[in-house]
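1. pasting the structure only:
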């Protein structure tokens, strides 16, 4: 039976400011990428999100980003590999501590926003990220969607889960269409479902050019901050399960 994990970025509220619909979306996903206080989140939000994920049997993941609350971690920064190593250790270690206080452990790590994009361009930064994950806990999975991260993680002996997207379009090289370009986002849930089914069952995705591009699909990202995110996640999971695709954590 084909299987897929459904992951979602969450824990991105801060103080009295709320972002996303974490509690509503948790029943429809199988793993949570929880912000660690740098690009979003704060200690109280981290703890509450960990507790909510445990209550819904959702696997816990750290979602480290750049130290840029104002820019939500989506603005590139000039950082050395050593600096990237330190900030990833700090964030993954922090979320791991929250998990341990609740009697459980982390399952995976997925980098956020500009930090992830920086690893796609700079192999030294990708190696710094995976070295940090390895040094905190070599048993952690790394969710990847670029070649630098995948190769760096595998080279150091970490297990990887290849990530795909339901609400994003793809280019001929298998990369996501930049958000700054037209048709980058998929807002029609039926189109998203059809895309995911092909990725899981056939190992291909239809690029904007019309070309079928090979792709590996272990985990599916749902963006919890998009309009109608809960309905989107609910419809996709129900459609996958109705089609005989098992939905469970990697």
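-> Sure, I can see it. This one's a predicted model, so the numbers in the text were calculated from it and none came from an experiment.

2. use CA for all of it now, contacts and neighbours both
-> Will do.

3. Let's verify residue 162: helix, strand, or coil?
-> Here residue 162 is strand, with the state taken from DSSP: H, G, I helix; E, B strand; the rest coil.

4. for residue 68, same thing?
-> coil.

5. and it, what does it touch?
-> By CA atoms under 8 Å, 6 or more residues apart in numbering, residue 68 lies in contact with 38, 39, 75.

6. run the last query once more with 6 Å
-> residue 39 (CA atoms under 6 Å, 6 or more residues apart in numbering).

7. roughly how far apart are it and residue 30?
-> Between residue 68 and residue 30 the distance is 28 Å, computed by CA to CA, to the nearest Å.

8. Then residue 233?
-> Taking CA to CA as the measure, residue 233 falls 11 Å from residue 30.

9. With residue 17 instead?
-> For residue 17 relative to residue 30 (CA to CA), the value is 25 Å.

10. who's more crowded, these two?
-> Applying other CA atoms under 10 Å to residue 17 and residue 30 shows that residue 30 carries more neighbours, namely 23 against 8.

11. burial count for the residue nearest to that one when sequence neighbours are not counted?
-> Closest residue in space to residue 30, ignoring its immediate chain neighbours: residue 58 at 4.8 Å, by CA to CA, 6 or more residues apart in numbering. By other CA under 10 Å, the residues close to residue 58 number 22.

12. hang on, isn't residue 58 packed against residue 34?
-> No: using CA atoms under 6 Å, residue 58 makes no contact with residue 34, being 11.4 Å away.

13. what about versus this one:
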């Protein structure tokens, strides 16, 4: 029987501004990439998200990013390795304290936004994130794009490297994510996204933006919590996977 983890980026509301429907997404996913306050999220929001995830037995991951609230962590920052490593350590520690107060703990780490994309090829920053995770807890798995410098550095350092695919993002023929600034970068149609996930799970392939088919091996698949119709997409994915007798469970 095929098995897959579904994850989503959550806890991204801030103060009076609400982003996404975290409670509804937590009923559908098995892992929650919870913001850590640097790209999004405030302490009250993060604590509530951790409590809600704990009640549903959803795994909590620290979604670490650049210190960029105004840009939602989607702008590259040319930061030194030492500063980036310290920032990542800080974020993991803060979220883990909130998760433990909620009765759970951080069980993995996933970079966010521009940092996620940068460390596909930016080896110095990739190594800095790996060093930070190892300093906090070398048993924490890390999520990243297949074939990225980040996962290569993680494996070389002895971390568990978990390959991730995206339900609602377009891919280049090289297996990279199409930048959000380009047309067609984000997918919105629930049934089409569900069929795409089914292919990723059963065949390890998907269609790139140019129409070619590419290999995308993955242990976990992300449905972004801030994407319009995110809940509808996640619900369509779960229904199709259930119908096909594919087990949805945490990777860790």
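-> Sure, I can see it. Being a predicted model, the structure only gives us computed values, none of them experimental.

14. what's the distance between the residue nearest to residue 30 of structure 1 and residue 214 of structure 1?
-> Using CA to CA, one gets 29 Å for the distance from residue 58 of structure 1 to residue 214 of structure 1.

15. Identify the residues contacting the residue most central in space within structure 1.
-> Nearest to the mean C-alpha position of structure 1, by CA atoms, centre = their mean, lies residue 110 at 5.0 Å. Shown in contact with residue 110 of structure 1 (CA under 6 Å, 6+ apart): 63, 143.

16. ok, now residue 206 of structure 1?
-> Contact analysis of residue 206 of structure 1 by CA under 6 Å, 6+ apart lists residue 212.

17. I'd like the distance between it and residue 195 of structure 1.
-> As for residue 206 of structure 1, its distance to residue 195 of structure 1 is 7 Å (criterion: CA to CA).

18. With residue 220 of structure 1 instead?
-> Taking CA to CA as the measure, residue 220 of structure 1 falls 11 Å from residue 195 of structure 1.

19. for whichever helix in structure 1 runs longest, packing partners?
-> The helix that spans the most residues within structure 1, counting by DSSP state H, is helix 81-101. Using 3 or more CA pairs under 6 Å, 6 or more residues apart in numbering; DSSP states H and E, the elements in contact with helix 81-101 of structure 1 are helix 123-136.

20. The next helix or strand after the helix it packs on vs structure 2, mean deviation?
-> Using DSSP states H and E, the helix or strand that follows helix 123-136 of structure 1 in sequence is strand 141-144. With mean CA distance after the TM-score superposition for structure 1, strand 141-144 of structure 1 departs from structure 2 by a mean of 0.8 Å once superposed.

21. just how off-centre is the longest strand seen in structure 2 within its chain?
-> As assigned by DSSP state E, the longest strand anywhere in structure 2 is strand 3-10. Averaging C-alpha positions (CA atoms, centre = their mean, to the nearest Å) puts strand 3-10 of structure 2 8 Å from its chain's average.

22. And that strand against structure 1, how far off on average?
-> Strand 3-10 of structure 2, aligned to structure 1 and superposed, deviates on average by 0.7 Å (mean CA distance after the TM-score superposition for structure 1).

23. all helices for the stretch 101-250 of structure 2, in order.
-> In the stretch 101-250 of structure 2, the segments counted as helices under DSSP state H, counting those that start in this stretch are 113-118, 123-136, 149-156, 190-203, 230-243.

24. now these as JSON lines including mean neighbour count and distance to residue 83 of structure 2?
-> Converted to JSON lines, the helices of the stretch 101-250 of structure 2 look like this (neighbours: other CA atoms under 10 Å; distance: least, CA to CA, whole Å):
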{"stretch": "helix 113-118", "mean neighbour count": "21", "distance to residue 83 of structure 2": "13"}
{"stretch": "helix 123-136", "mean neighbour count": "21", "distance to residue 83 of structure 2": "9"}
{"stretch": "helix 149-156", "mean neighbour count": "22", "distance to residue 83 of structure 2": "17"}
{"stretch": "helix 190-203", "mean neighbour count": "19", "distance to residue 83 of structure 2": "36"}
{"stretch": "helix 230-243", "mean neighbour count": "20", "distance to residue 83 of structure 2": "34"}
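
25. Figure out which of those helices is closest to residue 166 of structure 2.
-> Residue 166 of structure 2 sits nearest to helix 190-203 of all those, at 8.3 Å, using CA to CA.

26. any idea how far residue 103 of structure 1 is from residue 165 of structure 1?
-> Counting by CA to CA, the gap from residue 165 of structure 1 to residue 103 of structure 1 is 31 Å.

27. more neighbours, these two?
-> residue 165 (23 against 9).

28. Structure 2: which residue goes with the more buried one?
-> Using TM-score structural alignment as the criterion, residue 165 of structure 1 maps onto residue 166 of structure 2.

29. excluding its backbone neighbours, what's nearest its match?
-> Leaving out its chain neighbours, the residue that sits closest to residue 166 of structure 2 by CA to CA, 6+ apart is residue 222, at 4.8 Å.

30. what residue of structure 1 takes the place of that neighbour?
-> Taking TM-score structural alignment, residue 222 of structure 2 has residue 221 as its aligned residue in structure 1.

31. For its match, which residues are in contact?
-> 6, 7, 8, 165.

32. Compare the residues you listed and tell me which is most surrounded.
-> When neighbours are counted by other CA under 10 Å, residue 7 leads the contacts of residue 221 of structure 1 with 31 neighbours.

33. okay but it is in contact with residue 32, surely?
-> Yes: Residue 7 of structure 1 is in contact with residue 32 according to CA under 6 Å; the separation is 5.5 Å.

34. can you list residues touching both of the two?
-> Contact criterion CA under 6 Å, 6+ apart; residues shared by residue 7 of structure 1 and residue 32: none found.

35. Run a quick neighbour tally on the residue lying closest to residue 198 of structure 1 once chain neighbours are set aside.
-> Of all residues not flanking residue 198 of structure 1 in the chain, residue 204 sits nearest, at 6.1 Å (CA to CA, 6+ apart). Using other CA under 10 Å, residue 204 of structure 1 has 20 other residues around it.

36. State the distance from residue 204 of structure 1 to residue 196 of structure 1.
-> 9 Å.

37. who's in contact with residue 219 of structure 2?
-> 4, 163.

38. can you rerun that using 10 Å?
-> Neighbouring residues of residue 219 of structure 2 by CA atoms under 10 Å, 6 or more residues apart in numbering: 3-6, 143, 161-165, 200-201, 204, 250-251.
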